[in-house]
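Enquirer: Model the structure of this input:
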Amino acid sequence: MAIAPWADFITRWNDGKVTPEELTDWQTSALRTVLGHVYDKSPFYGRRLAGVNLDIKELTGLADIPFTTKDDLREAMHDMLSGTVADAAFYFETTGTTGRPTPCPRAPIDFDLNVLPLAHALDAIVRKHFTGTEERPVLAVVAPNDVHAACLSLSFAAKQLGIAKLDLFPITPTLGFARFFEVLVELKVNMILCSPGLLMALAEMSSTYGVEVPEDLSVKVLLTTGEMCSDGMRDLLAQTWHAESYNFMYGSQEAGCPAVTRADGTVMAVEPTYLLEVLDLETEASLGLQGYGELCLTTLVPGLKPLIRYRTGDLVEIAPDASGRRAVQVLGRVKDMTRIGGAKRSAAEIDNAILADPELIYGYEIDVFSDDGEDRLEVRAKAKEGADHDEIKKLVSGRLTAAFGVPAEVKIHPLLDLKSATGGWVSWKTARIKDRRVPEVADDIEARSAADLARAVERAI
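Expert: Sure, this is the predicted structure:
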C-alpha cells in the first residue's frame, strides 16, 4: 500500500482543505479496504468476520461489525496481526501493567502515518511559542523507550521539523533524577513531553536536587500524554511550571495516536486514519461518531495491526467544533468511574473538583467510605509551600460537597504515596482513589503494577 496518497490527504485535511463530503467518502472507502485487508490477512479477523457483510456503503454500517476487546488482543496475540513481525519497521508492545503484554509491531505505513499528525501538532505549537524569538525549541521526552512507541515517534516528528529532541527518562539506572535535572538546566530544555502525574512529582522533588521549578529552568511548553489530563490538572501543571500545558496526544500502544492537540489546546480526532465511535455506557449501542460514552476505535490504515471496533475502555465526549472537525475530551476510563452520592462520577469530574485552585496544592489521594448507606469522602491533599492549610480544607471540602452532595473531610499531608505520581500510567483510580466500601481484590494486577512503578521511582531517587 502506497503511503503518499495517505500522507497527502492527511496534510490537506490538517490544512483545512478537505470538505466534510470528501472526508466521509475517504473514510467509507478506507473502511471497506481495511475490512477486506484484515479478513484476508489476520487469522483472528478471518474468524471473527466470517459471514459478516464487509461491503459497507455508509459509515453507519460500522455498527453491524463485531467488537474487538482487550481480552481478544491478549488471547489472539500474533494472530491479530495482518502479517508477521518480519513485516514491521519497528516492534513495540504493551507494558503489561493491566494484563498480558501484547505485540504492537508497526509497518512503515503504520509508523509514518502515525508520526505525521504528531508532526503537524508539534509544528503548530512550536510556531506559536517560538516564532519571532531567537530561542529555538529543545524537546525532552520523559517517557520509557523500551519497546514503547512514544519516544521513537517523537524522534521522527521532531526530526521532520528540525527540532532538537532528547529522551530523558529518570527512572533508569543510566540516568537517574540527579542527572535528569542537571540536563534540564544545562541544555535549557524548553519543551517537555511527560505524563501529568510525573510532571507534578518532578516539580515537587526538584529542590532535593538543588533545582527550583520553575525558577531555575527554561521550560515554556508542557506536552502531556500517558494518562488522563483533566482541565484541573492542565491548569495545575501550567501554574506550577509557569509554562503553557497541552494535552498533546491521546493514544495507546495498541491503537497508535487517534487524537492530537491543536495550538489552541483543543484535542482533535485524526479523522483520515481513524473512526472514533462512541458507545452508550448502559446499552453498548453505537451513538455514531460523537456523543458521551465509551470510545470504540477503528483503524482505517491497512497496515500490520489494524483494529476493528476496538473497545478502548476510555470515557470520552466527542462533539464537532465550529469547523466541523470532532473535538475529543478524554474523561478517564469507564472502569475508573466511581459512584458517589448515588451517581457515577468520572475521573475528570473528581479531578476538576479538587484541583480547582492550582496555586494551593500539588496533588491528592481520596478514600470513599459509606456510613449507614451514606457516602463520605476523605481527601489527603499535598499543600504547596506557603499555602494556607485552612483555606485548602475549606475550599476543597466545600467544592466536593457542592459537586457530589456528600460530606468531605480534607487533611493536609506532607507527602503523598508515589503511586499518585506514577500509578496514573497504570490506572488513574488505582493511583488516587481507594473505595473503602468494597473489599480489596486479593491479586489486583493494576495495584501491583502501580506499586512496582512507585518502587522503581524510589530506587531511582
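
Enquirer: going forward, measure contacts between C-alpha atoms and count neighbours the same way
Expert: Fine.

Enquirer: if I read this right, residue 347 contacts residue 339, doesn't it?
Expert: No - in this structure, residue 347 is not within contact of residue 339 by C-alpha atoms under 8 Å, at 10.9 Å.

Enquirer: Which of these two has more residues huddled nearby?
Expert: residue 347 (25 against 14; other C-alpha atoms under 10 Å).

Enquirer: For residue 454, see how far away the more buried one is.
Expert: 21 Å (C-alpha to C-alpha, to the nearest Å).

Enquirer: same check, this time on residue 372
Expert: Taken as C-alpha to C-alpha, the span from residue 372 to residue 454 is 35 Å.

Enquirer: And these two? Which one has more around it.
Expert: residue 454 (20 against 6).

Enquirer: Tell me if the more buried one really is in a helix.
Expert: Yes - the assignment for residue 454 by DSSP: H, G, I helix; E, B strand; the rest coil puts it in a helix.

Enquirer: That one contacts residue 425, correct?
Expert: No - the criterion here is C-alpha under 8 Å, and residue 454 misses it with residue 425 at 10.9 Å.

Enquirer: what comes up buried for stretch 424-443?
Expert: Residues of stretch 424-443 classed as buried under the neighbour-count rule (16 or more other C-alpha atoms under 10 Å) are 424, 425, 426, 427, 428, 429, 430, 431, 432, 433, 434, 435.

Enquirer: give the contact list for the last one.
Expert: This means residue 435. 367, 368, 369 (C-alpha atoms under 8 Å, 6 or more residues apart in numbering).

Enquirer: right, and the first one touches residue 437 too?
Expert: This points to residue 367. No - judged on C-alpha under 8 Å, residue 367 makes no contact with residue 437 at a distance of 9.4 Å.

Enquirer: what are the ranges of the helices in the stretch 51-200 of the chain?
Expert: 70-76, 108-130, 149-161, 176-186, 196-205 (DSSP state H, counting those that start in this stretch).

Enquirer: In JSON lines: the ones you listed, plus distance to residue 398.
Expert: Shown next, in JSON lines, are the helices of the stretch 51-200 of the chain (distance: least, C-alpha to C-alpha, whole Å):
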{"stretch": "helix 70-76", "distance to residue 398": "39"}
{"stretch": "helix 108-130", "distance to residue 398": "37"}
{"stretch": "helix 149-161", "distance to residue 398": "39"}
{"stretch": "helix 176-186", "distance to residue 398": "37"}
{"stretch": "helix 196-205", "distance to residue 398": "24"}
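
Enquirer: for comparison, sequence B:
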Amino acid sequence: MFTLFRPELEAYAREVLAEQRRLHQEGAPADDLHALQMERVAETIRYARANSAFYRARLSDVAVPPTGPIGLQELAAVPFTTKDDLRSELFDVMSQPLDRAWVYYETTGTTGRATPCPRDERDSIVNNTALTLAYQDIFAQHGERHVVAVMGPTELHSTGDTFGDVLRNLGHTVVKMWPHSPVVGFPRALALLERLGVTALVCTPGMAISLAKAARAAGVDLRSRLGVRLILTLGELTSPAMLENLGALWSAGVYNCMYASQEASIMAACHADGRLYTEPLNNYVEVVDPDTGRAVEPVDGVREGELVVTHLYQGSKPLVRYRTGDMVRLSARAGSVREVMQPIGRVRDALRLGGRRVTAFDLEQALFTHVRGVIDYYLVIDERDGQDLVTVHLEPANREAGLRLDREAIRRSVADAFGVRCEVVLGPTDAITSTGAMVSWKAARIDDRRGGEPEPERLAALAIATGRSA
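Expert: Sure thing, here's the model as predicted:
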C-alpha cells in the first residue's frame, strides 16, 4: 500500500512485476537475458562506485564504460567483495545514507561482527516480487487459503517483514511468532497453531524439529490435532532426504523455500516442483573455485563451487562480485534461463572423512537415505585405530519409529559412502541442534573430536543452546 503514497515507486513496482512475470510465465532468450544482465551489472558498478565509500576505493581502477554493458573479461577483473569486507567496512559499503532506507536489519553476529543490512523500497520490491511469483503455485497446491505462522529468529531479521509482504500479496493470513521468545514460548506457540487453525509454517528445519519435540512432550499429535499441510523451510542447509523425513513427521509438504542471506537477499527461490531456481533478473551469478577464485567449468552440465553474486538492482547496499562463502551446485535446465541451485554447505563447513573432502549436503543426504520417523540427529566424529569413526545419534519420533529403524542399513550407507567406520545410537538429542540458522549446520550437527578443542563456532552454538535451555 505504501506505493500509493509514492507514485514513482508504484511505477517502479509495476515495471518490476511485469518484467518478472514475463520471465516467470514465458521465459526469455538466453542471449537477450545475458545482454540485459551485463548492462545491469555495469549499472550496479557505476552506482556503487559513485555512492559507496568502500566501492569508490575498491572499484576505482575497474574498467567499466560510462554507459552500456560490461564485458565478461572486464568483469572477471573486478575485485571480489567478501564477508570480511562487510565486517570491517560496515556502513561504508552502503550506497545510500541510512535515512534513505525503509528498514534496518543486521546479521546475527554469532560467528563474527554483526553487519548492517538496510533495505530501501526498491530492494524489497525486487526480492518480494520474485518470491510472490515463485510461491503462488506452491501454496495453491496445498489449498486455496492459508493461515501461515511465520517464525523469524530476531527483531533485526528480515524473515517476518519479507514473508508478511509476500503472503499479503498472495492473500493469506500471517501470524508472526518466535517460540524461543520468553513472551511466546513453545506451549503458547503450539496452542496458537491449534486454536488458529494454522495450515502452513515458515521456519528453519531446526524450528520444525523443536516444535515437533515440544508437541510430543505435551502429548499433542501433529497429525490429528494440528492441521499443518505445508512447511517452507529456510535459514539452514537441508538435503532432500531430510525434507522427506520432516514431511513424514508432520504429514505435510515440505519445501526448502529459498537460498538467501541478510547481506545478499534472495539468490534462489523454490518453485512448484520443489527445486530452487536462480533469479536472473535479481542477480548475476558466478561459481568459482573457493581456493583460487577462478571460474569453474561445468562438468556434465553442473558447476560446483563457491557462489558469487552481483546485484542487478540499485538499492541501499548493492553488492558487486560478493563471495557468499557458500558452496553450490548449479545445473542448467533445458528450455529455461534459470538454473537449478543446490546449496551444499559453507566453504568452511567442509569435512575430511576417509581421506577425502565431504560436503554437509552429501553427508546428510547419505544419512537420511535410510532414515524416516526420526525427530532429530547429530554426528560425533572421532578417530579409532587410525580410522575415522562416525557415530550417528538419532532421536526417533516415538518407540514404534525407533523399532522400525534399520540401524544396519544406516551404518552401511554412511560407512560405504565415506570410507569410515560407523556406529548408530538411538536416544535424545539436545538443544544445540536447533542453532543451525544462528551459527552453522556444522556447529549444530557435528561434534568433531579429532582436533582437540572445539571450534569457536561450536562453542558459540553451545552458548546459544545453554541460554535457550536455561
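
Enquirer: what's the burial count for the aligned partner of residue 313 of structure 2 in structure 1?
Expert: Alignment note (TM-score structural alignment): residue 313 of structure 2 maps to residue 301 of structure 1. Look at residue 301 of structure 1: counted by other C-alpha under 10 Å, it has 24 neighbours.

Enquirer: ok, now which ones touch residue 301 of structure 1?
Expert: 30, 34, 109, 110, 273, 274.

Enquirer: And residue 324 of structure 2, by the same measure?
Expert: If you count contacts by C-alpha under 8 Å, 6+ apart, then residue 324 of structure 2 has 82, 83, 306, 307, 308, 309 around it.

Enquirer: How about residue 307 of structure 2?
Expert: 285, 286, 287, 288, 323, 324, 325, 326, 327, 328.

Enquirer: buried sites along stretch 154-164 of structure 2?
Expert: For stretch 154-164 of structure 2, a neighbour-count test (16+ other C-alpha under 10 Å) marks 154, 156, 157, 158, 159, 160, 162, 163, 164 as buried.

Enquirer: Mean distance between the helix of greatest length in structure 2 and structure 1 after superposition?
Expert: Criterion DSSP state H: the longest helix present in structure 2 is helix 30-51. Superposed on structure 1, helix 30-51 of structure 2 shows a mean distance to its aligned partners of 0.9 Å (mean C-alpha distance after the TM-score superposition for structure 1).

Enquirer: Contacts made by that helix with the rest, please.
Expert: Residues beyond helix 30-51 of structure 2 that count as contacts (C-alpha under 8 Å, 6+ apart) turn out to be 55-57, 59-60, 64-72, 94-96, 280-281, 284, 310-314, 318, 320, 337.

Enquirer: the strands in the stretch 301-450 of structure 2, which residues?
Expert: Taking DSSP state E, counting those that start in this stretch to define them, one finds strands in the stretch 301-450 of structure 2 at 302-311, 322-332, 339-346, 351-353, 356-358, 374-384, 387-396, 421-426, 446-448.

Enquirer: what range in structure 1 matches the third one?
Expert: Spelled out, that is strand 339-346 of structure 2. Counting by TM-score structural alignment, strand 339-346 of structure 2 corresponds to 326-333 in structure 1.

Enquirer: Identify the residues contacting the corresponding residue of structure 1 for residue 210 of structure 2.
Expert: Structural alignment (TM-score structural alignment) places residue 210 of structure 2 against residue 201 in structure 1. Residues near residue 201 of structure 1 by C-alpha under 8 Å, 6+ apart: residue 421.

Enquirer: now do residue 165 of structure 1
Expert: 138, 139, 140, 141, 155, 158.

Enquirer: swap the cut-off to 10 Å and go again
Expert: 137-141, 151, 154-159, 189, 191-192 (C-alpha atoms under 10 Å, 6 or more residues apart in numbering).

Enquirer: Show me what it aligns to in structure 2.
Expert: Checking TM-score structural alignment: residue 165 of structure 1 goes with residue 174.

Enquirer: any idea how far that match lies from residue 444 of structure 2?
Expert: 29 Å.

Enquirer: what does residue 333 of structure 2 give?
Expert: Counting by C-alpha to C-alpha, the gap from residue 333 of structure 2 to residue 444 of structure 2 is 33 Å.

Enquirer: Next: residue 238 of structure 2.
Expert: 13 Å.

Enquirer: For these two, list the residues in contact with both.
Expert: residue 206.

Enquirer: So what touches stretch 463-470 of structure 2?
Expert: By C-alpha under 10 Å, 6+ apart, stretch 463-470 of structure 2 touches 110, 180-182, 430-435, 438-439, 444, 457, 459-462.

Enquirer: are any of the residues you listed buried, and which?
Expert: 180, 431-435, 438-439, 444, 457, 460-462.

Enquirer: farthest-separated two in these?
Expert: Of all pairs drawn from those, the widest gap by C-alpha to C-alpha lies between 180 and 457 and measures 20.4 Å.

Enquirer: and the contacts of residue 165 of structure 1, which are buried?
Expert: By 16+ other C-alpha under 10 Å, the contacts of residue 165 of structure 1 give 137-141, 151, 154-158, 189, 191-192 as buried.

Enquirer: could the residues you listed be laid out in TSV, adding distance to residue 393 of structure 1?
Expert: What follows is these, written out as TSV (distance: C-alpha to C-alpha, whole Å):
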residue	distance to residue 393 of structure 1
137	40
138	39
139	37
140	36
141	35
151	40
154	41
155	44
156	46
157	44
158	44
189	36
191	34
192	32
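
Enquirer: Tell me which two in these are the farthest apart.
Expert: Farthest apart among those - using C-alpha to C-alpha - are 156 and 189, which lie 18.4 Å from each other.

Enquirer: Tell me how many other residues surround the nearest residue to residue 367 of structure 2 once chain neighbours are set aside.
Expert: Leaving aside its sequence neighbours, residue 367 of structure 2 sits nearest to residue 414 (C-alpha to C-alpha, 6 or more residues apart in numbering; 6.1 Å). Residue 414 of structure 2 has 26 neighbouring residues, counting by other C-alpha under 10 Å.
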